[in-house]
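Asker: Quick one, fold the following:
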Amino acid sequence: MRVPTWIRQHVAALRALLVLTAVTGVLYPLAVFGVARLPGLRDQADGSLVSAHGRTVGSTSIGQSFTDADGNPLRQYFQSRPSAAGDGYDPTATSASNLGPEDVVDTLPDPALTAAGEDDDNARRSLLTQVCARSRAVGELEGVDGARPFCTTGGVGAVLAVFGTRAPDGTVPHPTRVVSVNEQRGAVAAPFLREYRGVRVELAVHGADYARGLVVPVRGAAPADPAVPADAVTASGSGLDPDISPAYAALQVPRVARERGVPAARVRALVADATSGRSLGFMGEPRVNVLKLNLALDARYPYRGRP
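Answerer: So this is what the prediction gives:
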């Protein structure tokens, strides 16, 4: 007796389902689990968790903040780089800011809300202003010059909107109006630049449309090689980078040593011990794991508070 075609097709589909279920649903997961149990891989598979004093304090693979309840840096610890993951280092919201280098113009807050002590949800800081503000904050924390090219001394992007007839090359050789678009009237006393090509620079007004003006970032007199390293002012692609550059670690050594009351040379030695080289000798850059470094600090030179 010949079995109908539709029955044979269903039986073949059932066999394929059983085989694929066994391979992808049982054998493959067991194989992956077995490989993850191999020496040298077990720690990474378990999340690279780190314990201290009998409790889990973090992971060497996922960064975290070392701040107080108000978000202020704990001065006795090395600080991580900025994070765009959620409210900062949220492993459930890993992400980047997705802002590019041409994002230089802020959306200013409503001064009425600011005066009332409220946040304006429509306001937005450009990537440039975020970098400028972070550089200024790090400079103040570490006691160095936080100036960067294209930043004002107030910590916002030094950007002008230049109005006037445009030349064939896209420039405005004879401006009729110039506005410092990231400095808001009422928030600062005067623009970062008094005049631009003979035209007085105005402060920006909330709600005004400056889109027709030519956007002109102004480099300023800041050094080409800022004292604050790039990783101190930019977030990683994942927002969860556990490492900082040796340069950023070195910048923080004097503060940490001073807060803990130990010679800076001893703290530098801990930084050197926590520094990893390039992967396989040629990939990436040298890096310092912040959690490991701070745990080593607590173990060797416990923080006893300010005198």
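Asker: From now on I want contacts and neighbour counts done on CA atoms only, so please keep to that.
Answerer: Fine.
Asker: Go through the helix or strand where Leu141 lies and flag the buried ones.
Answerer: Leu141 belongs to helix 127-142 when assigned by DSSP states H and E. Neighbour-count burial for helix 127-142, counted by 16 or more other C-alpha atoms under 10 Å, picks out 127-139, 142.
Asker: Quick one: name whatever helix or strand follows the longest helix seen in the chain.
Answerer: Longest among the helix segments of the chain by residue count, using DSSP state H, is helix 5-22. Per DSSP H and E, the first helix or strand lying C-terminal to helix 5-22 is helix 28-36.
Asker: Buried by neighbour count: which residues of that next one qualify?
Answerer: The neighbour-count check on helix 28-36 (16+ other C-alpha under 10 Å) flags Ala36 as buried.
Asker: What of stretch 50-65?
Answerer: Under the neighbour-count criterion of 16+ other C-alpha under 10 Å, stretch 50-65 has Val50, Gly58, Ser59, Thr60, Ser61, Ile62, Gly63, Gln64, Ser65 buried.
Asker: compare with the first, here's sequence two:
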Amino acid sequence: MLALLRPALVLTVLFTLVTGLAYPLAITGLAQGLMPHQANGSLVTKGDRVVGSELIGQAFTGPRYIHGRPSATSAADPADATKTVDAPYNAASSSGSNLGPSSKALLEAMQARAAALGMAQAPADLVTASASGLDPHISPAAAMVQVARVASARGVAPARVEALVQRHVEGRNLGVLGEPRVNVLALNLALDADLP
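Answerer: Presented below is the predicted three-dimensional model:
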């Protein structure tokens, strides 16, 4: 019996050391050496203070800011742990709404979001949550429909806000993958810096 257990125990210890210790340390070291910004969460700083991540959206709600996609994430209800409450952009609880295109609840939510924006029809990414609920980007069209509101709230000409939006449009990855997009956090930081 010991002859059968010994190889099993040796292999368990060996693979635990290789896959549980050596491999993670090697990958962490490579990531820190080759791409430390990404390995540390793609954090965005303002001065010496971390204000967010390039990869996780934030809930901007004021009229002076470009608003991101709705977020379907939730968190435990502080009053009753068996229930959840809306917690926009909660990275600890990434999830989509799981509502299908024929869902009445989805249609009602989209109509309510469009009405809140003051639009009969709005770009899809302003009225639907992303699959993760954390998407930091919106389409250039979704940013452009907000230009008038932001310009009015900041007391500047819409052309100045529009120019800032145009400067923050990111192209397709490798020139062919994905769609052009705008990082909402980067744009809102630029708005505060250029048009306070």
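Asker: just to revisit the earlier point, what's the closest of the buried residues of stretch 50-65 of the first structure to Asp90 of the first structure?
Answerer: Distance to Asp90 of the first structure across the buried residues of stretch 50-65 of the first structure (C-alpha to C-alpha) is lowest for Gln64, with 8.3 Å.
Asker: Map Asp46 of the first structure across to the second structure for me.
Answerer: Per TM-score structural alignment, the equivalent position to Asp46 of the first structure in the second structure is Asn40.
Asker: should've said Ser59 of the first structure
Answerer: When the second structure is aligned by TM-score structural alignment, Ser59 of the first structure is paired with Ser53.
Asker: In space, what's closest to its match - neighbours in sequence excluded?
Answerer: Leaving aside its chain neighbours, Ser53 of the second structure sits nearest to Leu43 (4.3 Å; criterion: C-alpha to C-alpha, 6 or more residues apart in numbering).
Asker: residues in contact with the match of Asp46 of the first structure?
Answerer: Counting by C-alpha atoms under 8 Å, 6 or more residues apart in numbering, Asn40 of the second structure touches Gln32.
Asker: so stretch 261-275 of the first structure matches what in the second structure?
Answerer: So stretch 261-275 of the first structure sits over residues 155-169 in the second structure, by TM-score structural alignment.
Asker: again with stretch 13-31 of the first structure
Answerer: Using TM-score structural alignment, stretch 13-31 of the first structure lines up with residues 8-26 of the second structure.
Asker: and if you look at stretch 183-198 of the first structure?
Answerer: Aligned by TM-score structural alignment, stretch 183-198 of the first structure falls on no residue of the second structure.
Asker: which residues of the second structure fall in helices?
Answerer: Ranges of helices within the second structure are 2-17, 23-34, 36-39, 104-116, 124-127, 140-144, 147-154, 158-167, 184-194, based on DSSP H.
Asker: Adding distance to Ala75 of the second structure as columns, could you present those helices in TSV?
Answerer: Formatted as TSV, the helices of the second structure follow (distance: least, C-alpha to C-alpha, whole Å):
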stretch	distance to Ala75 of the second structure
helix 2-17	34
helix 23-34	30
helix 36-39	26
helix 104-116	20
helix 124-127	21
helix 140-144	27
helix 147-154	30
helix 158-167	32
helix 184-194	22
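Asker: Quick one: closest of those to Asp86 of the second structure.
Answerer: Checking the helices of the second structure against Asp86 of the second structure by C-alpha to C-alpha gives helix 104-116 as the closest, at 13.8 Å.
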